[in-house]
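**Q** next one to model:
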Amino acid sequence: MTDQICISPVDGRELARRPTESAAAMEAILADARRAQLEWAEVPIAERGRKMLVFLDALLGLNQQIIPELALQMGRPVRFGGEMRGVEERVKHCVATAEASLAPIVPEPKPGFRRMIKRTPLGLVFVIAPWNYPFLTAVNTIVPALIAGNAVLLKHAAQTILVGERFQEAMDKADLPKGLFRNVVLDHEQAGALIAAGAFDHINFTGSVAGGRAVEKAAAGTFTSLGLELGGKDPAYVRADADLDFAIENIVDGAFYNSGQCCCGVERIYVHESLYDRFVAGAVELTSRYVLGNPLDDATTLGPMSAARFAETVRSQTREALQKGAKAHLDPKAFPADREGTPYLAPQILTGVDHSMRVMVEESFGPVVGIMKVRDDDEAVRLMNDSPYGLTASIWTREVDVAEALGDRIQTGTVYMNRCDYLDPALAWTGVKDTGRGASLSEIGFQLLTRPKSFHLREAR
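**A** Coordinates of the predicted model:
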């Protein structure tokens, strides 16, 4: 067992250190969760939802503390105000739609019989949350899992270890059964051993492809259901009929917000040849306005990446692309905070790129984006699908029917038109290929956090 430590990307200091749970403590935590779940399952859905709104109010009340904590833990500038707007939208939508989403399925009447399919809780849900959107990604599963009648254990990333504590603090205000929700501190080995032992009924993991494979391997043979949101290399396609200024503004934001550390951030751009030069010029001009610096400074619009090793991955991809003939459009010297060997990395736009370069096919998860010129829709779709990932894809056009038709051909979990980098809680959040399996949010998210139970009741004569 190893302590879980957060090293701040802001200045390299140790921000927080927490000891991992002992084997005895975990045994008691699991037992408490199982007991609490049985009690919780008897609580009406509407009451469960009301308690989640109490949790939400408590979490919103902590936001002024949370905003600088996030900046210190993972580098997001304080000027963006944290994640609570999205958290509030998702929690309220879950509460509002829970009863309809979890209602029994009743087939056509059959004389002499009562038939239905009820949605029953899975039992104990284990959420392994990432650092990049530490509240939003976790709440996607935690709240619907609880409303559906499950118990939840949360293991947060060491980089955002304080986020788990804020979840616990807010949940404690909701007067839940003792042990129903618990933030636990575990290292990878402990988590893997618990998964392999069949300690959980469902596991939701958000993180790397390698991490997802490790979870899947640990769960092999346990029949534990999994929800995995893994890597991404999300494309944007700017058609000839796009609103160019609107596309530039939103795609640049989708590429560089949160220093590019977004699950559904734009990582590659394909632009119709008729708009290509103007798009590149506009994107470069807009990106040059970013201010890289200390995320606690209100003037900063681009903070450090969460760790120096992640910044080095982006630097390495960029160096390789340049060696193969790509062109860099931004001078890192224009961003004085950029320093080799640190998490502070200037944004970069590359042209002259192709799919032989890692920056166009491997996940970057940082402030770099490549732009390619395309002749037509067919070439754009071919390039968009030339990826081992498939989380989201955005199409920038004035034609809704065209966007839908193209979306049918793109291998992705979500198709956007004239927007990107957003989760609609009414829609399933899911991916294809190496991006993972399962789904969260929407009615489908509730379904995957429950199991169907059929009732075939024959009336006595």
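**Q** CA atoms for contacts and neighbours, from now on please.
**A** OK.
**Q** give the contact list for D421.
**A** Contact analysis of D421 by C-alpha atoms under 8 Å, 6 or more residues apart in numbering lists G254, C262, C264, G265, V266.
**Q** run the last query once more with 7 Å
**A** The contact partners of D421, by C-alpha atoms under 7 Å, 6 or more residues apart in numbering, come to G254, C264, G265.
**Q** what's in contact with the helix or strand hosting A405?
**A** Element membership for A405, per DSSP states H and E: helix 400-409. Contacts with helix 400-409, where a contact means C-alpha under 7 Å, 6+ apart, come from I395, V415, M417.
**Q** how about the contacts of D421 in JSON lines, adding neighbour count and secondary structure?
**A** Output for the contacts of D421, formatted as JSON lines (neighbours: other C-alpha atoms under 10 Å; DSSP: H, G, I helix; E, B strand; the rest coil):
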{"residue": "G254", "neighbour count": "22", "secondary structure": "helix"}
{"residue": "C264", "neighbour count": "24", "secondary structure": "coil"}
{"residue": "G265", "neighbour count": "31", "secondary structure": "coil"}
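**Q** make a markdown table from the residues you listed and add distance to S288 to it.
**A** Listed next are those as a markdown table, based on distance: C-alpha to C-alpha, whole Å:
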| residue | distance to S288 |
| --- | --- |
| G254 | 15 |
| C264 | 22 |
| G265 | 19 |
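**Q** from these, pick the one nearest E27.
**A** The closest of the contacts of D421 to E27 turns out to be C264 (C-alpha to C-alpha; 36.6 Å).
**Q** from what I can see that closest one touches D234, true?
**A** Yes. Counting by C-alpha atoms under 7 Å, C264 does reach D234; the two are 6.2 Å apart.
**Q** ok so, going back, list buried residues within the contacts of helix 400-409.
**A** The neighbour count (16 or more other C-alpha atoms under 10 Å) marks I395, V415, M417 as buried among those.
**Q** need the overlap of contacts for C264 and D234.
**A** The overlap between the contact sets of C264 and D234 (C-alpha under 7 Å, 6+ apart) consists of L391, T392.
**Q** tally of neighbours for P77?
**A** Using other C-alpha atoms under 10 Å, P77 has 29 neighbouring residues.
**Q** for it, give its distance to N294.
**A** 8 Å (C-alpha to C-alpha, to the nearest Å).
**Q** do P425 as well
**A** P425 is 32 Å from N294, by C-alpha to C-alpha.
**Q** one step back: centre of the chain versus the helix holding A405, how much separation?
**A** In terms of C-alpha atoms, centre = their mean, to the nearest Å, the centre of helix 400-409 is found 25 Å from the chain centre.
**Q** to compare against the first, here's another:
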Amino acid sequence: MYATQLLIGDQWVDSSDGGTNETFNPANGELIGFFAEATTADVDAAVAAARAGFESDAWQSMSPDAKGRLLWRIADLIDRNAVELAALETLDQGQPTTVSTAISVPLAAQVFRYYAGYATKLEGKLSPVSIPRQLTYQRRTPLGVCGLITPWNFPLDIAAWKLAPALATGNAVILKPAEQTPLSTVRLVEICREAGVPNGVVNLITGGPQVGKALVGHRGVDCISFTGSTAVGQEIARTSATDLKRIGLELGGKAPSIICADADIDAAVQGNLKGALFNTGQACGAFTRFFVPRSKVDEFTSKISAAADALKIGHGYDPETILGPLVSEEHLNRVASYVASGKEQGAQLVSGGERVGGELQNGYFFRPTVFTEVTDKMKIAREEIFGPVLSIMPYDDIDEAITRANSTDYGLVAAIWTKDLVTAHSLPQRIKAGTVFVNQLPLIDPGAPWGGVGLSGLGRELGSYSIDEFTEPQSVFINLD
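**A** Okay, here's the model as predicted:
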């Protein structure tokens, strides 16, 4: 049984009122641990500790090279503790070990090493101004105290995406993981301490939505980086407008996948199945709307539904499991309600559409669900489901498919399946999305930006773009007279 505390400054402490909350194993519904439920007073203390850590001589005087080596040590410790971290992700979030072991943990370490290199490359520039006898240059300065609020679907990775560039650029942070999945983030913060991060530079608060609201509304916080639902992101934007703090928002998605007439149908079936059901569909970049030429709808539907039915559903620690549980009973009910709405609005259910029973009945398992004859106005075609639900939508010509794919409030990712090189290069520029994948899964790499347009968010993470998210340019004018 796990029992975790808050990290405020250099002290691991209980909540100031002794409050705790519970976290459960989504594969069987069993209680696996308790975590401290932070209070407003705890948030105040964490902000004060972060400010002190940011301004401390230990952090301000640390050289870029030393910062880089610090981040590299964190990456090495992630690798050293990989088995434990992967087990925590599988236990607390439900990720199959094929995801937690082969993707989540290695990617977290890779992100820290990527930004370790950036610590020595935060360059400014010299500006040729028209004022006589002036030397004018710009330098990047850290924002100060950054609140990092992470979601429950990829707790370790998204914490790394935010934490690594924030530290590389010299900020102090307060990490707030989702209340459903705090365990791997707590362990990551322990690793940061072990690596030698100075006191107060990394702080941890855990708890529910009220804790996040207190962090967002705090006047001592200079920046909020949030990944989660669009509704919460909109609330963060409204709250942050009060003091105009910097915000970065990576929100929901409703990714279209356009299967062109010349596409290899078998490759498109396998690629779209994996792209839709990665982490049981609990990914903002999951493919969800499948635009298929009307002449190939029957073939595509029969093949993808048969392939979905054949996937192994089970506990994440089973190495043969492809589909693990949804994260909670609440979320399972939400997914089920979307499936019910699809039926009510006239979509044709081809396969799945129900909770898994039998020996898995105590877990939050839901069968992969395929609908066809889905229209653009149906709820399952418009709203983010965040689960294993696939909507197949016939089209008659490619211009129609593009228009319908863009007919959404979201714009995070999209996919195109084609064997034609001209199509592969010409269609992405017509699609409203932060990232377009051609003939492949929704892959993520530290070197490429990640983020969306519209209700999918503001700003970009990863690549050099995260450096922009966590720094402010400062101009310096030197009078040479």
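**Q** returning to what we had before: got the buried residues for the helix holding A405 of structure 1?
**A** Neighbour-count burial for helix 400-409 of structure 1, counted by 16+ other C-alpha under 10 Å, picks out A403, L406, G407.
**Q** what do you get for stretch 122-141 of structure 2?
**A** Using 16+ other C-alpha under 10 Å as the test for burial, stretch 122-141 of structure 2 gives L122, Q134, T136, Y137, Q138, R140, T141.
**Q** out of those, list just those in helices.
**A** Per DSSP state H, helices hold no members of the buried residues of stretch 122-141 of structure 2.
**Q** now the two most distant members of the residues you listed.
**A** In terms of C-alpha to C-alpha, those reach their longest pairwise distance at L122 and Q134, which sit 23.2 Å apart.
**Q** just the strands in the stretch 1-150 of structure 2 please.
**A** Using DSSP state E, counting those that start in this stretch, the strands assigned to the stretch 1-150 of structure 2 run over residues 2-4, 6-8, 11-13, 20-24, 31-36, 125-126, 134-142, 145-149.
**Q** where does the second one end up in structure 1?
**A** Translated: strand 6-8 of structure 2. On structure 1, no counterpart of strand 6-8 of structure 2 exists by TM-score structural alignment.
**Q** now for that strand, which elements pack on it?
**A** With contacts taken as 3 or more C-alpha pairs under 7 Å, 6 or more residues apart in numbering; DSSP states H and E, strand 6-8 of structure 2 sits against strand 11-13, helix 40-55, strand 202-204.
**Q** that older thread, give me the mean distance between the helix holding A405 of structure 1 and structure 2.
**A** After superposition onto structure 2, the mean distance of helix 400-409 of structure 1 to its aligned counterpart is 2.8 Å, using mean C-alpha distance after the TM-score superposition for structure 1.
**Q** return the residue of structure 1 aligned against L462 of structure 2.
**A** L462 of structure 2 maps onto L441 in structure 1, with residues paired by TM-score structural alignment.
**Q** its match: neighbouring residues, count only.
**A** 26.
**Q** so which residue is smack in the middle of structure 1?
**A** Nearest residue to the geometric centre of structure 1 (C-alpha atoms, centre = their mean): T137, 4.5 Å.
**Q** how far away is that one from F205 of structure 1?
**A** Taking C-alpha to C-alpha, one finds T137 of structure 1 at 10 Å from F205 of structure 1.
**Q** shared neighbours, these two?
**A** Common neighbours of T137 of structure 1 and F205, using C-alpha under 7 Å, 6+ apart, are A129.
**Q** the stretch 101-250 of structure 1: strands as residue ranges?
**A** So, for the stretch 101-250 of structure 1 - with DSSP E, counting those that start in this stretch - the strands run 113-121, 124-129, 151-156, 181-184, 202-206, 225-229, 234-238.
**Q** reformat those strands as a markdown table; add distance to M360 of structure 1.
**A** Converted to a markdown table, those look like this (distance: least, C-alpha to C-alpha, whole Å):
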| stretch | distance to M360 of structure 1 |
| --- | --- |
| strand 113-121 | 42 |
| strand 124-129 | 27 |
| strand 151-156 | 30 |
| strand 181-184 | 37 |
| strand 202-206 | 22 |
| strand 225-229 | 20 |
| strand 234-238 | 10 |
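**Q** relative to R18 of structure 1, which of these is closest?
**A** Ranking the strands of the stretch 101-250 of structure 1 by proximity to R18 of structure 1 (C-alpha to C-alpha) places strand 181-184 first, at 10.2 Å.
**Q** how far apart are that closest one and its match in structure 2?
**A** Compared with structure 2 after the fit, strand 181-184 of structure 1 shows a mean deviation of 1.3 Å (mean C-alpha distance after the TM-score superposition for structure 1).
**Q** show me how far that strand is from its chain's centre.
**A** Here strand 181-184 of structure 1 is found 20 Å from its chain centre; the criterion is C-alpha atoms, centre = their mean.
**Q** which residue range of structure 2 does that strand align onto?
**A** Mapped onto structure 2 using TM-score structural alignment, strand 181-184 of structure 1 spans residues 202-205.
**Q** do stretch 295-306 of structure 1 as well
**A** Residues 316-327 of structure 2 are matched to stretch 295-306 of structure 1 when aligned by TM-score structural alignment.
**Q** and that stretch, what's buried?
**A** For stretch 316-327 of structure 2, burial by neighbour count (16+ other C-alpha under 10 Å) applies to G316, Y317, T321, I322, L323, G324, P325, L326, V327.
**Q** what does stretch 330-339 of structure 1 give?
**A** By neighbour count with 16+ other C-alpha under 10 Å, stretch 330-339 of structure 1 contains the buried residues L330, P332, F335, A337, D338.
**Q** end to end, how far does it reach?
**A** Rule used - C-alpha to C-alpha; the end-to-end distance of stretch 330-339 of structure 1 is 15 Å.
**Q** likewise stretch 313-329 of structure 2?
**A** OK, stretch 313-329 of structure 2 end separation, C-alpha to C-alpha: 17 Å.
**Q** what are the contacting residues of that stretch?
**A** So stretch 313-329 of structure 2 is contacted by 26-27, 90, 93-98, 279-280, 311-312, 332, 363-365 (C-alpha under 7 Å, 6+ apart).
**Q** out of the strands of the stretch 101-250 of structure 1, which gets nearest to D377 of structure 1?
**A** Closest among these, using C-alpha to C-alpha: strand 234-238, at 8.8 Å.
**Q** now the closest one on structure 2. Mean distance?
**A** Averaged out, strand 234-238 of structure 1 is 0.8 Å away (mean C-alpha distance after the TM-score superposition for structure 1).
**Q** can you tell me what part of structure 2 that strand aligns to?
**A** The aligned range for strand 234-238 of structure 1 is 255-259, by TM-score structural alignment.
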